[in-house]
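1. quick check, what structure comes out for this input:
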Amino acid sequence: MRDYTEAARGFDLEQTAAAALQGNLRALNACIECCDRHTGQGRVALRWENEQGNSGQLDFDALKSQSSRFANALKAQGVRAGDRVAGLLPRTPQLLITILATWRLGAVYQPLFTAFGPKAIEHRLQQSAARVVVTDAHNRGKLDEVTACPIIVTVQARPGELDFQQCLDGCDANCEPVLRTGDDPFLLMFTSGTTGPAKPLEVPLRAIVAFQGYMRDAIDLREPDRFWNLADPGWAYGLYYAVTGPLSLGLSTTFYDGPFSVESCARLITKLGITNLAGSPTAFRLLIAAGSTFSTAIKGQLRVVSSAGEPLNPEVIRWFADELQVTLHDHYGQTELGMVLCNHHGLRHPVHQGSAGFAIPGHRIVVLGEQGQELPAGQPGILAVDRERSPLCWFGGYLGLPTKAFVGCYYLSGDTVELNEDGSISFVGRSDDVITTSGYRVGPFDVESALIEHPAVIEAAVIGKPDPQRTELIKAFVILAAGHPASAELAEALRQHVRQRLYAHAYPREIEFVSELPKTPSGKLQRFILRNQEIARQHAQPATAASA
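-> Predicted coordinates for the structure are as follows:
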């Protein structure tokens, strides 16, 4: 295993590659990088299974042939280099063929999450001016409600409409990749904050080098691994690191077309021999809730596990170590950045509880104060990327929209963090999530982590509720484990548990027991929704709340 310090200092190879990708030579194509380059070796590219138990695999040679056929079909519909092709597809081979075919033409792939309704789809298609949208029979009806919908290609199409398989069968298997520059886009993503419509951003081809660095150094993806990223490719973490990252290294990925469950997860890990797993804290907490049902089924099989999307609670890390004998590491990133701050599986460095880790080589991550100054260890501030000294930072702004995220040479993430003495960085919360109570600043993540350590709690969300005396008081929304009924006595026990685990001013004065928490489709906790609900009902006492 390489030493982190040596990897960060000896960045010459990656810097050279990044510089080459930024050049003006028309020498790059994402389909070459993620498919054609790895043909002729019999390597498996995709292993897949669906909810009905159907399964199979495709090697890079098969993907080259099928993506060429579908690229010719897209070309027949007028798609050219730089055009956008949208995919409203579940995790099936047709999704991967669509992505690669789009890239083969030098076009730009735009993901559409299958849980989106017509309005969310319409906004994204109108913003992107997509020329073609590829979907399946299950999602096709949503497009009937989309104004000015582009050309539709459907897996199992309606009579008279373009059918995916017929397009494949009717086209030649030869299609030369269109070469582009490192600054040309190959993905069009949308990212949303707490307010306003989703904002578009382009991902340039040179970002592939950064994606590879994450797969190699943080995920520690190796030749013998069977890799499964639970994230949906309709979102950044899945598209960047379940598709682009592993395939660009010539290694296989896994698709499961079905709802997440403990049973399906254990079955696939066992059946496919998964050794390297990535997912979200939400998914991992569900696995923990299943207890021995899950741990007995897969104990000893996983080599490493990685978590992204939300900060990872220490209790989850301990459970994976104790019950599965596997190391689970926390990783941080954004749609705009990819992953940039990690506890690396593939690099040797200190790992301590509560730390999100160290900057991925090729990035310089700092903590900024309110005046834009870089803060020393021990002072909370905003996580920022030094763009001038981060050769693998590829984000150039939102497409056609201004942003306040660029201040001087820095990109401001909006997340509150703290630098540790050893150079690692600990996550505190979104800047608008941090709670000010009685003059103290409290990160909701610390309180949530303490709550989750209690055996009665499955999940928790913590917000600051406006309070005239304390500025804000800490309120927790808690999902209880089976066998633990809600009661005033349990609420008090949880308050005391947090008070003992943290400090006197950090315990939740109000606890509300709920059956679910608001999250994005990718699993990120939306505390702002809870906060807005509290403001709206400020003068009404919740029937299920217990306060002190």
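2. could you use CA atoms for every contact and neighbour count after this?
-> Noted.
3. longest helix of this structure?
-> Using DSSP state H, we find that the single longest helix of the chain is helix 60-76.
4. what residues does that helix touch?
-> 35-36, 38-40, 42-45, 97-98, 100-102, 104-105, 132, 167-176 (CA atoms under 8 Å, 6 or more residues apart in numbering).
5. narrow the residues you listed to those in strands?
-> Among these, the members falling in strands (DSSP state E) are 44, 45, 132.
6. select from these the one having the most neighbours.
-> residue 45 (24 neighbours; other CA atoms under 10 Å).
7. look up how far residue 274 lies from the closest residue in space to it that isn't next to it in sequence.
-> Closest residue to residue 45 apart from its sequence neighbours, by CA to CA, 6 or more residues apart in numbering: residue 252 at 4.2 Å. As judged by CA to CA, to the nearest Å, residue 252 and residue 274 stand 11 Å apart.
8. intersection of neighbour lists for those two?
-> 226, 227.
9. for the two, indicate the residue with more neighbours.
-> Neighbour totals were compared for residue 252 and residue 274, and residue 252 leads with 27 against 19 (other CA under 10 Å).
10. and the contacts of helix 60-76, which are buried?
-> The neighbour count (16 or more other CA atoms under 10 Å) marks 35-36, 38-39, 44-45, 97-98, 100-102, 104-105, 132, 167-168, 171-173, 175 as buried among the contacts of helix 60-76.
11. those residues in helices, which ones?
-> Those of the buried ones among the contacts of helix 60-76 lying in helices (DSSP H): 97, 98, 100, 101, 102, 104, 167, 168.
12. what about the nearest residue to the first one once chain neighbours are set aside, distance to residue 187?
-> It refers to residue 97. Among residues not flanking residue 97 along the chain, residue 67 sits closest, at 5.0 Å (CA to CA, 6+ apart). Taking CA to CA as the measure, residue 67 and residue 187 are separated by 17 Å.
13. second chain to compare with the first, below:
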Amino acid sequence: MSNNVINQVDVSQLIQQYDEPISSVTDLLCDRHDGERVAFHYENANGVKKSFTYGELKHDSLLFANALKSLGVKKGSRVAVLLPKGPELIISVLAIWRLGGVHVPLFTAFGPQAIYYRVENSGADVIITDAANRSKLNGTTAGTDAIDPSKVKIITVDASEADGDLDYWTSFKNVQPLERNEVVTKDDLFVILYTSGTTGHPKGVQVPVYALAAFEGYMRFGLDVREGDVFWNMADPGWAYGLYYALIGPLLLGETFIVYNAPFSVANTIRVFQDYKVTNFAAAPTAYRSMRAEWDEVAGSVTEPLSLRVLSSAGEPLNHDVIRWAEKNLELPIYDHYGQTEQGMVINNHHHPSLQHTCKPGSMGQALPGFKATILNEQGEEVGPNVEGQIAIDTEQSPLFWFRGYYQNEEKTAERFLYGNRYYLTGDDSSYDEDGFFYFSGRNDDIISSAGYRIGPFEVESAIMEHVAVSETAVVGVPDERRGEVVKAYIVLKSKYSPSDELAKEIQLHVKGNLSAHEYPRIIEFVDALPKTPSGKIQRFLLRG
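-> Prediction:
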């Protein structure tokens, strides 16, 4: 039997799992697994280390699900979660999904403005957070609205009496386990995840239960996560790659994974590799670039051969020189992968033995089984090999395609299907060769890709505009050796203000505090005017040079 036939059989099996109703997403991610098996090893910056079994996750999430149920959470309820990587986050989402609820992820680097929009737009009526992030729900002096606790119930880890929130762990006391999970079908939503946009507010991607089939496809074909692997995806679950493939994916397979909540350092990364005998590792190119830059200083800490079998990269194109470094120093190539929030990973240099090939320099690989990727020209027509155009997914020949549109945003959804329902447009330009290997050219929008995060200029510009000194601003991404790109803001000041280093720092701190620590402009250039079209639209491509 050929590899192609084998893959078709495997894809059919993935699909068939969702033909009938399912006794909750949590049954698939937790309850069906061996309760004695370690689900994840947890570490944080304070030196706390603990391992959690699938049985412990089942016990705690059954209790917390009943606590949420007592607050009115039911099938379809939106529950926003503003928590760092850790057991509370994982227990919370498993409890939400037991009830058929919809998880609304909130990245912990978000400020009040970003949080408020997502909570309001999604219709979340419960927020789960911790003491470190609780103050962000109170709005800011700059005028960002506060979350109204009379409308949105707030559960806080280590809650303060002054806030009047329900304490997270106290909510477990004197609570019986949930008696019955809520049955769901493949079309029910279980996540609304917001992706950045260039010309408007963030868009809520509706993730149906059926997306689990595609997530499993990537875990098996793209990453080749096998029984017995210790898997570590460094991405944060507040974003797509981290949520889909650092949390949901390994839980779906019932394997053991790493949850590491501490600032990135190369030395600690190497230590975690050794301490937990990590076999399968995924990260953004930023992490690999940092490892390459600091390898001479940390190589001496590698006291025994590493257990690494698989290295993967996603979030932005991977430089080939970094791959060569890994082959020399880690004795493995790094495989580059491509995907989006709206559909997960779809084009990869696959690790699965039946799909492995010699990596071609500069290529992000071939289409994931279950997807057909192609290239369209400006007329919406498919083009042949070696012709540049926009990457599109042929939905009629992609049985794992799951995108259902943006939440309450038909206009933006329609932009993804400009040439009819058959082709989903990614907004990214590429070409492919005679063997079906795709080569990334660039984005045809203004999204900034920094350290694996996708940043939309609109939110950053909105935050900058709230500063009293700012008249106009435009935000772009500029090349950076470690992060791929960093945010640069061109700012026109009001007439009574003058450019200065002090003012630039003040604006940076303003954006950090009100929007997000990962989105603030690391570079600010004060200018007299911004380039615009005759209709008044800012021409960011001119600012990018």
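14. tm score of chain vs chain?
-> In this superposition the chains share a TM-score of 0.79, using TM-score structural alignment, normalised by the length of structure 2; 461 aligned residues with a CA RMSD of 3.2 Å.
15. still on that earlier bit, what does the residue nearest to residue 97 of structure 1 correspond to in structure 2?
-> Here residue 67 of structure 1 is matched to residue 61 in structure 2, going by TM-score structural alignment.
16. its match - how many residues pack around it?
-> Neighbour number of residue 61 of structure 2 under other CA under 10 Å is 27.
17. then residue 203 of structure 1?
-> Quick note: residue 203 of structure 1 (other CA under 10 Å) scores 24 neighbours.
18. ok, it touching residue 394?
-> Yes: if you go by CA atoms under 8 Å, residue 203 of structure 1 and residue 394 touch, sitting 7.4 Å apart.
19. which position in structure 1 pairs with residue 40 of structure 2?
-> Under TM-score structural alignment, residue 40 of structure 2 pairs with residue 46 in structure 1.
20. tell me how far residue 512 of structure 2 lies from residue 506 of structure 2.
-> For residue 512 of structure 2, the distance to residue 506 of structure 2 - CA to CA - is 10 Å.
21. ok, residue 355 of structure 2 next?
-> For residue 355 of structure 2 relative to residue 506 of structure 2 (CA to CA), the value is 51 Å.
22. with residue 462 of structure 2 instead?
-> 16 Å.
23. now the alignment partner in structure 2 of residue 81 of structure 1: closest residue in space that isn't a chain neighbour?
-> Aligned counterpart of residue 81 of structure 1 in structure 2: residue 75 (TM-score structural alignment). Distances taken as CA to CA, 6+ apart place residue 100 nearest to residue 75 of structure 2, at 4.2 Å, with adjacent residues excluded.
24. how many neighbours does the aligned partner of the one you found in structure 1 have?
-> Alignment note (TM-score structural alignment): residue 100 of structure 2 maps to residue 106 of structure 1. When neighbours are defined as other CA under 10 Å, residue 106 of structure 1 has 27 of them.
25. cool, and residue 216 of structure 2?
-> 22.
26. one more: the one 4 residues further on?
-> Other residues near residue 220 of structure 2 number 18, with proximity taken as other CA under 10 Å.
27. on that earlier part again, quick one: which of residue 355 and residue 506 of structure 2 has more around it?
-> Neighbour tally, residue 355 of structure 2 and residue 506, criterion other CA under 10 Å: the higher count belongs to residue 355, 17 against 13.
28. show me where the stretch 1-150 of structure 1 has its helices.
-> 4-9, 12-21, 30-34, 60-76, 93-104, 118-128, 137-140 (DSSP state H, counting those that start in this stretch).
29. what's the counterpart of the residue nearest to residue 45 of structure 1 in structure 2?
-> By TM-score structural alignment, residue 252 of structure 1 lines up with residue 256.
30. mind listing what the nearest residue to residue 286 of structure 1 once chain neighbours are set aside touches?
-> Distances taken as CA to CA, 6+ apart place residue 262 nearest to residue 286 of structure 1, at 7.1 Å, with adjacent residues excluded. Residue 262 of structure 1 is in contact with 286, 287, 290, 294, counting by CA under 8 Å, 6+ apart.
31. mind telling me what residue 313 of structure 2 corresponds to in structure 1?
-> Aligned partner of residue 313 of structure 2 by TM-score structural alignment: residue 307.
32. would you check that its match makes contact with residue 278?
-> Yes: shown here, residue 307 of structure 1 and residue 278 form a contact pair, counting by CA under 8 Å, at 5.8 Å.
33. quick one: contacts for the residue nearest to residue 45 of structure 1?
-> Applying CA under 8 Å, 6+ apart, the residues near residue 252 of structure 1 are 43, 44, 45, 46, 47, 226, 227, 246.
34. perfect, I'm done here.
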